[in-house]
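Trainee: From the sequence below, what's the structure:
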Amino acid sequence: MVDRIGGVMSEAFTVYLRSGEKVLLMQRADEVGDFPGAWDGIYGIGDHGDLDSIVARITECTGIEADKLEIVRTGMARGLAYGNRLNDVTPILFVTEEVDVNPGTLYKGFEWVDPGRIHEKEYATPQLKEMYGDVASYLYILKTSIGQEQNVATEIRARLSGTGSLKDIQDKIFGVLSPHFMKGYIFVEATAMHHVQKLIGRVGVGVTPLKNCSKVLDGESPLEDVLPYLEPKAATSGIEEGCIVEISGGAFRGQAARVTRVAESKEEVTVELFEAAVPVALTVRADQVRVTQRVE
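Mentor: Modelled structure (predicted):
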């Protein structure tokens, strides 16, 4: 291990710990010499190849036991200034199912955050957001011409499969998503925004600007904002017992009814027609009713 003063490179690492869709950020104590009170990953001095020492450091800082931790990957080191030292900091990604954290050593607090919100921590250790991208990824939103979403996505996939000027970023772009119900936008998963900008020909040279794609929206997109667009909603979503609905299909089209039962697994609802002389339970597909009045 090298840890010298006066501008000599020091070996260090920053661990990013994921649990589900969140990443753990630790807040440095006010008494720490470097970046007191700043947000951080899990920082340690030492050889990034010494897995046992790294796991011990995570446990020391978070209270999460070693058998609850699993390493995913290691990124390339970055030379970062910590006080009067230049540290060669290697980002490392771990995953866990644990969410309970007991801050220790350097840290006084913690927060599980959406990766797309790391940049919102204005006071943070150097390149906290960028190093996370070195071992994980972010979602970026591309603005496209309406009706051209699939064509843009197809062209992006073709560019990524080629051998030309974009070959150097092929391992930095992980996928393109074009939900059929979204108009004017598509998603690209990548390690950093500048790779996406190069992909569509908005930075660099030798890349033709991508037709029908005007720009990358600013910043990384929080997963919590994007996932609802990627996960199709159940037909019963928003329908509750007691709701007033209008039937939009079948023999009773246009009839008003009250919902008496919701079968989510079958995506069906049971209703009673208002205009029936004798109350009759009628089971219809959930996508054939429209809620006109919700339960208060």
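
Trainee: Please count neighbours and contacts with C-alpha atoms only from this point.
Mentor: Will do.

Trainee: Look at residue 295 and give its secondary structure.
Mentor: coil (DSSP: H, G, I helix; E, B strand; the rest coil).

Trainee: For it, which non-adjacent residue is spatially closest?
Mentor: Closest residue to residue 295 apart from its sequence neighbours, by Cα to Cα, 6 or more residues apart in numbering: residue 243 at 5.4 Å.

Trainee: And residue 143, by the same measure?
Mentor: residue 185 (4.8 Å).

Trainee: Please report how far the one you found lies from residue 138.
Mentor: 16 Å (Cα to Cα, to the nearest Å).

Trainee: Of all residues in this structure, which one is nearest the centre?
Mentor: Closest residue to the average C-alpha location of the chain: residue 223 at 3.3 Å, with Cα atoms, centre = their mean.

Trainee: Make sure it is actually in contact with residue 139.
Mentor: Yes: counting by Cα atoms under 8 Å, residue 139 is a contact partner of residue 223 at 7.4 Å.

Trainee: which element is residue 241 on?
Mentor: Here residue 241 sits in a region with no helix or strand, counting by DSSP states H and E.

Trainee: To check against the first, give me the structure of this:
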Amino acid sequence: MHMTEETETHIFAVKTTAKQERAVVDGIYHAITVDPSFKVTAVLSPDELKGYVLVETLEPVARIEELIESVPSARTVVPGETSLAEVSHYLVPKPAVAGIDEGTIVELIAGPFKGEKAVVKRIDTSKEEITVELYESMVPIPITVRGDNVRVIDRGET
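Mentor: As a prediction, the model looks like this:
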């Protein structure tokens, strides 16, 4: 009995234990290297999608359910499938300065001023850099840092 090759990809969401998304991705990767008969083309764990990983596959849902049985912290395959159009926004990296505005209070998480709090004075979206002034400095000295070198503490909304 010869089975025909499935050529259409499906994207399934796999529910995971909270904060175990990366472990599930690693578990799926391990499972498909141990048993290469599972036709998985991609596994995605976007930071914004808590409690789920996305699996792109040529397999029907039953095979993915079988695959995740051996993966710790993988709970269940969500019924139905999603489309590339629905998940494509997860594939585009967000700029490091997204969500940071002038007046936002940040903590520097890298560089010589690591651990210092600062106020955002200017944002350069094209270079993904922000100019900040240290919060506790006697003399306001502007410092330009990469957007991914800060952690937002207070957005300054009242």
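
Trainee: Quick TM-score on the pair, please.
Mentor: Overlay of the two chains. TM-score (TM-score structural alignment, normalised by the length of structure 2): 0.65; 142 aligned residues with a Cα RMSD of 3.5 Å.

Trainee: sorry, back to before: burial count for the residue nearest to residue 143 of structure 1?
Mentor: 22 (other Cα atoms under 10 Å).

Trainee: Over to residue 239 of structure 1?
Mentor: Residue 239 of structure 1, neighbours per other Cα under 10 Å, totals 21.

Trainee: And the helices in the stretch 101-250 of structure 1?
Mentor: Assigned by DSSP state H, counting those that start in this stretch, the stretch 101-250 of structure 1 shows helices spanning 128-135, 149-160, 193-199, 223-230.

Trainee: and the longest one, what does it pack onto?
Mentor: Taking 3 or more Cα pairs under 8 Å, 6 or more residues apart in numbering; DSSP states H and E as contact, the helices and strands that helix 149-160 of structure 1 lies on are strand 173-177, strand 185-190.

Trainee: ditto for the first one
Mentor: Counting contacts by 3+ Cα pairs under 8 Å, 6+ apart, helix 128-135 of structure 1 is packed against strand 85-95.

Trainee: Which residue numbers in structure 2 does the strand it packs on align to?
Mentor: Alignment note (TM-score structural alignment): strand 85-95 of structure 1 is unmatched in structure 2.

Trainee: What is that strand packed up against?
Mentor: strand 9-19, strand 70-74, strand 78-82, helix 128-135.

Trainee: right, so of those, which gets closest to residue 230 of structure 1?
Mentor: Closest approach to residue 230 of structure 1 among these (Cα to Cα): strand 9-19, 19.9 Å.

Trainee: Identify the residue range in structure 2 corresponding to the closest one.
Mentor: So strand 9-19 of structure 1 sits over no part of structure 2, by TM-score structural alignment.

Trainee: any idea how far the following helix or strand past that strand is from the chain center?
Mentor: Downstream of strand 9-19 of structure 1, the next assigned helix or strand under DSSP H and E is strand 22-28. Relative to the chain's own centre, strand 22-28 of structure 1 is displaced by 15 Å; criterion: Cα atoms, centre = their mean, to the nearest Å.

Trainee: just the angle between strand 22-28 of structure 1 and helix 223-230, please?
Mentor: Using axes from the mean of the first three to the mean of the last three Cα atoms, to 10 degrees, the inter-axis angle of strand 22-28 of structure 1 relative to helix 223-230 is 170 degrees.

Trainee: elements contacting strand 22-28 of structure 1?
Mentor: By 3+ Cα pairs under 8 Å, 6+ apart, strand 22-28 of structure 1 packs against strand 9-19, strand 39-40, strand 107-113.

Trainee: Now do the SS call for the alignment partner in structure 1 of residue 113 of structure 2.
Mentor: In structure 1, residue 113 of structure 2 lines up with residue 252, judged by TM-score structural alignment. The local conformation at residue 252 of structure 1, judged by three-state DSSP, is coil.

Trainee: Just give me the neighbour total for residue 252 of structure 1.
Mentor: Residues near residue 252 of structure 1, counting by other Cα under 10 Å, number 14.

Trainee: State the number of residues packed around the residue nearest to residue 110 of structure 1 when sequence neighbours are not counted.
Mentor: Once flanking residues are discounted, residue 110 of structure 1 sits nearest to residue 26: 4.3 Å by Cα to Cα, 6+ apart. For residue 26 of structure 1, the neighbour count with other Cα under 10 Å is 27.

Trainee: same check, this time on residue 228 of structure 1
Mentor: With other Cα under 10 Å as criterion, residue 228 of structure 1 counts 10.

Trainee: Repeat that for residue 208 of structure 1.
Mentor: 12.

Trainee: Compute the number of surrounding residues for the closest residue to it other than its chain neighbours.
Mentor: Of all residues not flanking residue 208 of structure 1 in the chain, residue 201 sits nearest, at 5.3 Å (Cα to Cα, 6+ apart). Counted with other Cα under 10 Å, residues neighbouring residue 201 of structure 1 total 20.

Trainee: need the contact list for residue 110 of structure 2.
Mentor: By Cα atoms under 8 Å, 6 or more residues apart in numbering, the contact list for residue 110 of structure 2 reads 149-150.

Trainee: switch the cut-off to 6 Å
Mentor: Counting by Cα atoms under 6 Å, 6 or more residues apart in numbering, residue 110 of structure 2 touches residue 149.

Trainee: Over to residue 11 of structure 2?
Mentor: If a contact means Cα under 6 Å, 6+ apart, then residue 11 of structure 2 has 55-56, 81-82 as its contacts.
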